[in-house]
Structure formats: C-alpha cells, structure tokens
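**Q** turn this into a structure:
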Amino acid sequence: MFRKSIYKTPAQLRSMVEPGLITAASLDAAAALMRPGVTTAEIDAAANAAIVARGAESNFQMVRGYRHTTCISVNDQVVHGIPGDRVLAAGDIVSVDSGAQFQGWNGDSARTFIIPGEADADVVDARTRLSDVTEGSLWAGIAAMASARHLGDIGAAIQGYLEDNAPGEGRDWGILREYVGHGIGRKMHEAPSLFNYRTPDRGAEVKPGLVLAIEPMVTAGSEDTFVEDDDWTVSTVDGSDGSHWEHSVALHAGGIWVLTAEDGGAAGLAPYGITPTPVA
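**A** From the prediction side, this is the model:
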C-alpha cells in the first residue's frame, strides 16, 4: 500500500513560506483590534480581510461545517471558539487561531492576548502568566525540533518547560491531551500527530523536510475539557482559563525556520542560542 511521505522537498518547503507569512499577517490584524468593546466577529473579519488582501483564502473555512476565518476562544474556552457577537472586556484572555491557504499550501498559527484596560490586577497577572508560560513552552518545543531525533523529544521539551515553570502551591499547568499539534502542508492537518507531553512512543523521525504545527494548549487548572453545545468550542470543566500558542515550523537542510513568524523565529529562539536559517 502506498504511503505518502510526511517529509517535504526543498521546493515544497519554499512554497510554504508565503502562506506562513499571510497567516502571521492575519494574526497581526487580529492583534490590532484587541481592546474592550470589540466583538469576536469583528476580529474574525479583520483577519479574513488580511488574508484576502494577500491573494489567499482562509483554510479554516474549508473545514466542513465551519464558515469562519478564525477560532477565537475567551477565558475558560481553550480552543475552537466560534467568532460572533461576544464583546471583549478588559482583562479577558483571548486566544486567536488562524490559517491561510496560498497556491495550495497552508499556514496555521495561534496567539493569546490579554485585553487591556481596568480589570482585577490579580486576574490579569494570572492570565498573563498563563499566556507567557504557554508561549514559552511553544518556543521550547520549537528549539527542541532543531536538534530532536524523534517527535517525542519535542513533546517532552514542551512538558518539561511547563513543569519547570509550574504555578506553584503544589499545582501544575493542565496540558490538553485530546488536542495536539500536527503536520501541515497541502492540507492544514496532516500526519504526524505531535503530542504536547511525554509519551512512551518516540514518534516519527525528525529530519529535513518535516513541517509541524506546534501548538501547546494549556489551562490554569485541570486538563479536563468538554465541547460546548455549538459542537466546536472546547472549554475547561473546572472553569479555569486557557491559552493557545502555535507556529508552523519547517526543518530543512540548512536549519530551522518558523514559517508563521516574520523573523523566522529569531527572537523566540535567541534564548536557546539558535539562529534560524531561511528556507532556500
């Protein structure tokens, strides 16, 4: 039986650069609207406009049954929140997941924001720390990909970072188990699956041509979640806040390159002593 390779050719990797940058531009457009009084539908529209302006299309809208450009998850919603008439308030923690398809190739990325303005300082501090540690675990995973031998090394690095930066008081961060990272290329979701935690299985070999959407999804409490009545939104059972950060990352013969970061991941990888190399 024919099995499609999970590794891309140099030409295919080059084709993934532009959709990654377009995806980043859509999240920049979303970031510009992060303020009290804005609805999640308005943020979604801005992200879509940024994608269309670059001659691309939303790959989220290609998912059966989904008609939006982004997933926007607020507070105890972790992932897959549906944009609509919800009005953002100061202090909210908001995760935006977006993706673009350009000339048949895909990008996928997510960022978490804290809405500015007057809000309970303790709540804002806790949500800021949650977002920061989730983003930090993402970069730990990306840095591990640069030298990993197997996928399991990346998941172990993500979990290890979260454990090293635990919230204290005998508590750990919750790492979603049912929702994981993935390969990306001609389709937004491809093999292999990438777990954000340690597993007994070492996983596929990490070698040039591998492109991964690395995306830790972390909660301030229990990892237990449920799907809301809209059949999409994933929320925490205990009502704790969630955070989601994601980048599409390519490993090539010359090194590593974060496709959905304008600097290729230079700033995020600098603390690890890694200099990303553009896809050539």
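
**Q** switch to C-alpha atoms for all contacts and neighbour counts from now on
**A** Fine.

**Q** centre-most residue in the chain?
**A** Residue closest to the average C-alpha location in the chain (Cα atoms, centre = their mean): Glu246, at 1.8 Å.

**Q** test my guess that that one contacts Leu138.
**A** Yes: using Cα atoms under 8 Å, Glu246 makes contact with Leu138 at a distance of 6.9 Å.

**Q** mutual contacts of the two, please.
**A** Common neighbours of Glu246 and Leu138, using Cα atoms under 8 Å, 6 or more residues apart in numbering, are Ile214, Glu215, Pro216.

**Q** could you find the closest non-adjacent residue to the first one?
**A** It refers to Ile214. Gly181 (5.0 Å; Cα to Cα, 6 or more residues apart in numbering).

**Q** and that neighbour, how far from Val206?
**A** In this view, Gly181 and Val206 are 14 Å apart by Cα to Cα, to the nearest Å.

**Q** so the two - more neighbours on which side?
**A** For Gly181 versus Val206, the count of surrounding residues by other Cα atoms under 10 Å is larger for Gly181: 23 against 20.

**Q** for the more buried one, which residues are in contact?
**A** So Gly181 contacts Ser193, Leu194, Phe195, Asn196, Leu212, Ala213, Ile214, Glu215, Pro216 (Cα under 8 Å, 6+ apart).

**Q** repeat that for Arg177.
**A** Counting by Cα under 8 Å, 6+ apart, Arg177 has contacts Phe195, Asn196, Glu223.

**Q** are we agreed that it is in a helix?
**A** No: under DSSP: H, G, I helix; E, B strand; the rest coil, Arg177 falls outside any helix and is assigned coil.

**Q** mind checking how far it is from Glu18?
**A** 31 Å.

**Q** same deal with Ala32?
**A** Taking Cα to Cα, one finds Ala32 at 21 Å from Glu18.

**Q** and if you look at Thr39?
**A** Distance from Thr39 to Glu18, by Cα to Cα: 29 Å.

**Q** before we go on, could you also do this sequence so I can check it against the first one:
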Amino acid sequence: MIGRRRGVELKTADQMRQMRRAGLVVAQAHAELAEAAAPGVTTGELDQLAREVLARNGASSSFLGYGAGFGLPPYPAVACISVNEEIVHGIPGERVLADGDLVSFDFGAIIGGWHGDGAVTFPAGEWTPERRRLSDVTRDALWAGIGAARLGGRVSDISHAVEEFIESCDDHEFGIVEEYTGHGIGSAMHQPPDVPNYGRPGRGPKIVEGLCLAVEPMITWGSAETATLDDEWTVVTRDSSDAAHWEHTITVTKRGLWVLTALDGGEEALGRLGLPFGPLAD
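**A** Next up is the predicted model:
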C-alpha cells in the first residue's frame, strides 16, 4: 500500500525497489547516449536510441505524451534533449550536433507503474573549458544537494545546499534557474513536494523513509532569465548563454543515501564525499 503524509507519497521497500529498476533504465540510457553523442548526430537519432533502451528493458516512457492533461501539446519524444542555450525540455528532431555542443539529456522510465527520472550534461565532441566548467558545477551542486538529505531533515536543506555550493564558486557568477525545480516522484513522475535549487534550510516537508525525490539543478553561464519557444516546451536562456542540467532520483534509508538513477546507486560519489551509502537489500 502507498502511504501518504500531508499529500506526500511514501513508498514501501518493494515499491522503492521497483523505482530502482526504473532508475537503472535511466542510468543505462544516460551512458549510451553520452557515448553516442557526436558531431553529425541528430538529436532525433539520440531519441531513437533512448526508445531502444526502453524497449530492451520492457520499460515505458515517463515523457512521451506528457502534458496533454495540462493544457500543453503532448510531448512527442521519450527524451528531452537540450543543446547549448536550451535549458530544459528541448524536443529532439533534425538538429545536427556540432563539435563542442553542450547537450543536456533528461530521461524518464516506468517499470511496473513506478518512475525513475534523471538528467546529465555531456559534450558532443570536445568540451570548451567554459562548458566543461558549467557542467561540472551543475553536477557538483547536484551532489551537494543530495548530500544534504538525511532522515529527520527538511526538503529545503537540499535546496539550500545546492544554492550554497553554486555561490561558493568564486571563479564565475553562475545563474540558478528558479522557475523549474526538482520534485517528488513515485507512482507519477511529478509529485509533491517541489525541490527548488535555492532557499533557506529547515523548511518544507520532513525527509522520512519512503520519500523519493528528484533533485535537479539547472545552472546558466549568464543570466538565469528564461523564455519558452513557440513549441511550448523548449526553455532557453534569454541572453542565449549556455545552460547545464543534472538530475538524480534519490531516497534516504536508515542506512544512508540511495541514488536510484546511478548505475552504482551512488556508492562511488557518496564515498568520495564521506557520506553513507544506504541501498535496500534485494
């Protein structure tokens, strides 16, 4: 049975194991698309590869057709592929990747009715130093946020840690996108509570066993002001500066942190940060 606490869905151990299965499909797609992205490849070809990952694993897409019940055109792909100044929700198609393009790949999978959701940013070809730095800061801010999650804490502890890490980077003034946030996840892709990437700690719902969250900082090289293109999906920076997006689905157990969309469950990264790794036993 699914539990609820003030509108927040709490999962059983078996339900979280199902989410881990979905998360592994997400992690596999991330790895395959990062390998496949190269100059001359179209974003539509990458989306087709993502469809093949779903099919091989008997999974369905969290994204395909999304938005139809919210006054938006149904999303036409299984992946959001955003390039350079595109922050999130880029629709894959005929765009041909060029050497050095910054590619953000957001992907969701469903196994047995349970969702996994994650995003990575990688280069097509060779990084420029600025684009590598932007992606690295966004990824490290994600892990700072994950590391702030602990049983008995509050959701905004994650938000504060993301913001604090980004503001500690004294080599460049990065923009934090505020209109789009992380979220609860489980039997639906988007659930309460929201997980902003900024804010004061000690606020919001309490982090308890069975709560699963998608943490996803979106960081820009320039202004964080956004605009949405005429397709009603693609979100871009107003000043055309680059953006990066990293995301993991996580939960906190009595043993520690479990990153459901990382191939190793987050063990390596958490170990480097001196944080407890807490997967549920199979």
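
**Q** could I get the TM-score for this pair?
**A** The TM-score (TM-score structural alignment, normalised by the length of the first structure) is 0.92; 271 aligned residues with a Cα RMSD of 1.6 Å.

**Q** distance to Gln159 of the first structure for the contacts of Gly181 of the first structure - can I get that in JSON lines?
**A** Formatted as JSON lines, these follow (distance: Cα to Cα, whole Å):
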{"residue": "Ser193", "distance to Gln159 of the first structure": "16"}
{"residue": "Leu194", "distance to Gln159 of the first structure": "12"}
{"residue": "Phe195", "distance to Gln159 of the first structure": "10"}
{"residue": "Asn196", "distance to Gln159 of the first structure": "6"}
{"residue": "Leu212", "distance to Gln159 of the first structure": "17"}
{"residue": "Ala213", "distance to Gln159 of the first structure": "16"}
{"residue": "Ile214", "distance to Gln159 of the first structure": "13"}
{"residue": "Glu215", "distance to Gln159 of the first structure": "12"}
{"residue": "Pro216", "distance to Gln159 of the first structure": "9"}
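
**Q** and Thr134 of the first structure, what's its match in the second structure?
**A** The alignment partner of Thr134 of the first structure in the second structure, by TM-score structural alignment, is Thr138.

**Q** same question for Asp97 of the first structure.
**A** Checking TM-score structural alignment: Asp97 of the first structure goes with Asp106.

**Q** kindly report the same for Ser73 of the first structure.
**A** In the second structure, Ser73 of the first structure lands on Ser82 (TM-score structural alignment).

**Q** contacts only, for its match.
**A** Per Cα under 8 Å, 6+ apart, neighbours of Ser82 of the second structure: Val88, His89, Gly90, Ile91, Val103, Ser104, Phe105, Thr234.

**Q** for Thr12 of the second structure, state which of those is nearest.
**A** Phe105 (29.3 Å; Cα to Cα).

**Q** sec struct for that closest one, please.
**A** What three-state DSSP gives for Phe105 of the second structure is strand.

**Q** have a look at Thr39 and Glu18 of the first structure and say which one is more surrounded.
**A** A count of neighbours by other Cα under 10 Å puts Glu18 above the other of Thr39 of the first structure and Glu18, at 21 against 18.

**Q** roughly how far apart are that one and Ser109 of the first structure?
**A** 13 Å.

**Q** again with Asn59 of the first structure
**A** From Asn59 of the first structure to Ser109 of the first structure the distance is 12 Å (Cα to Cα).

**Q** need the residues touching each of these two.
**A** Gly99.

**Q** the closest residue to Val236 of the second structure other than its chain neighbours and Thr249 of the second structure, how far apart?
**A** In space, and not counting its chain neighbours, Val236 of the second structure is closest to Glu86: 4.2 Å by Cα to Cα, 6+ apart. Glu86 of the second structure sits 22 Å away from Thr249 of the second structure, going by Cα to Cα.

**Q** now do stretch 80-90 of the second structure: distance to the chain's middle.
**A** Chain-centre distance of stretch 80-90 of the second structure: 13 Å, with Cα atoms, centre = their mean, to the nearest Å.

**Q** stretch 272-279 of the first structure now?
**A** 19 Å.

**Q** could you pick out the longest helix of the second structure?
**A** Ranked by residue count, the top helix of the second structure under DSSP state H comes out as helix 13-36.

**Q** can you give me the helices for the stretch 1-150 of the first structure?
**A** 10-15, 17-31, 40-53, 121-145 (DSSP state H, counting those that start in this stretch).

**Q** helices along the stretch 151-280 of the first structure, start to end?
**A** With helices called from DSSP H, counting those that start in this stretch, the stretch 151-280 of the first structure shows them at 151-164, 266-269.

**Q** give me the residues contacting the longest one.
**A** Residues from elsewhere that reach helix 151-164 of the first structure, judged by Cα under 8 Å, 6+ apart: 133-134, 136-138, 140-142, 144-145, 148, 172-173, 194-199, 201-206, 216.

**Q** do the last one as well
**A** Applying Cα under 8 Å, 6+ apart, the contact partners of helix 266-269 of the first structure are Trp139, Ile142, Ala143, Ile274, Thr275, Pro276.

**Q** circling back: in the longest helix of the second structure, which residues are buried?
**A** Residues of helix 13-36 of the second structure classed as buried by neighbour count (16 or more other Cα atoms under 10 Å): 15-30, 33-34.

**Q** can you check stretch 79-87 of the second structure too?
**A** Ala79, Cys80, Ile81, Ser82, Val83, Asn84, Glu85, Glu86, Ile87.

**Q** try stretch 48-67 of the first structure
**A** Result for stretch 48-67 of the first structure [16+ other Cα under 10 Å]: buried residues Asn48, Ala49, Ala50, Ile51, Arg54, Ala56, Glu57, Ser58, Asn59, Phe60.

**Q** could you do stretch 95-114 of the first structure as well?
**A** Buried, per 16+ other Cα under 10 Å, within stretch 95-114 of the first structure: 95-102, 105-114.

**Q** just to revisit the earlier point, of the contacts of helix 266-269 of the first structure - the most surrounded one?
**A** Ile142 (32 neighbours).

**Q** which residues touch it?
**A** Ile154, Ile214, Val249, Leu269.

**Q** quick check on those residues: which are buried?
**A** Buried subset of the contacts of Ile142 of the first structure (neighbour count, 16+ other Cα under 10 Å): Ile154, Ile214, Val249, Leu269.

**Q** quick one: neighbours of Gly81 of the first structure, just the number.
**A** 25.

**Q** so it sits right up against His68, yeah?
**A** No: look at Gly81 of the first structure against His68 with Cα under 8 Å: they stay out of range, at 10.4 Å.

**Q** mind checking what Val218 of the first structure lines up with in the second structure?
**A** For Val218 of the first structure, the aligned position in the second structure is Ile219, judged by TM-score structural alignment.

**Q** residue contacts, the spatially closest residue to its match that is not a sequence neighbour?
**A** Spatially, and ignoring its direct neighbours in sequence, Ile219 of the second structure is nearest to Ile176 (4.9 Å; Cα to Cα, 6+ apart). Ile176 of the second structure makes contacts with Glu163, Asn197, Tyr198, Pro217, Met218, Ile219, Thr220, Ala224, as judged by Cα under 8 Å, 6+ apart.

**Q** all set now, cheers.
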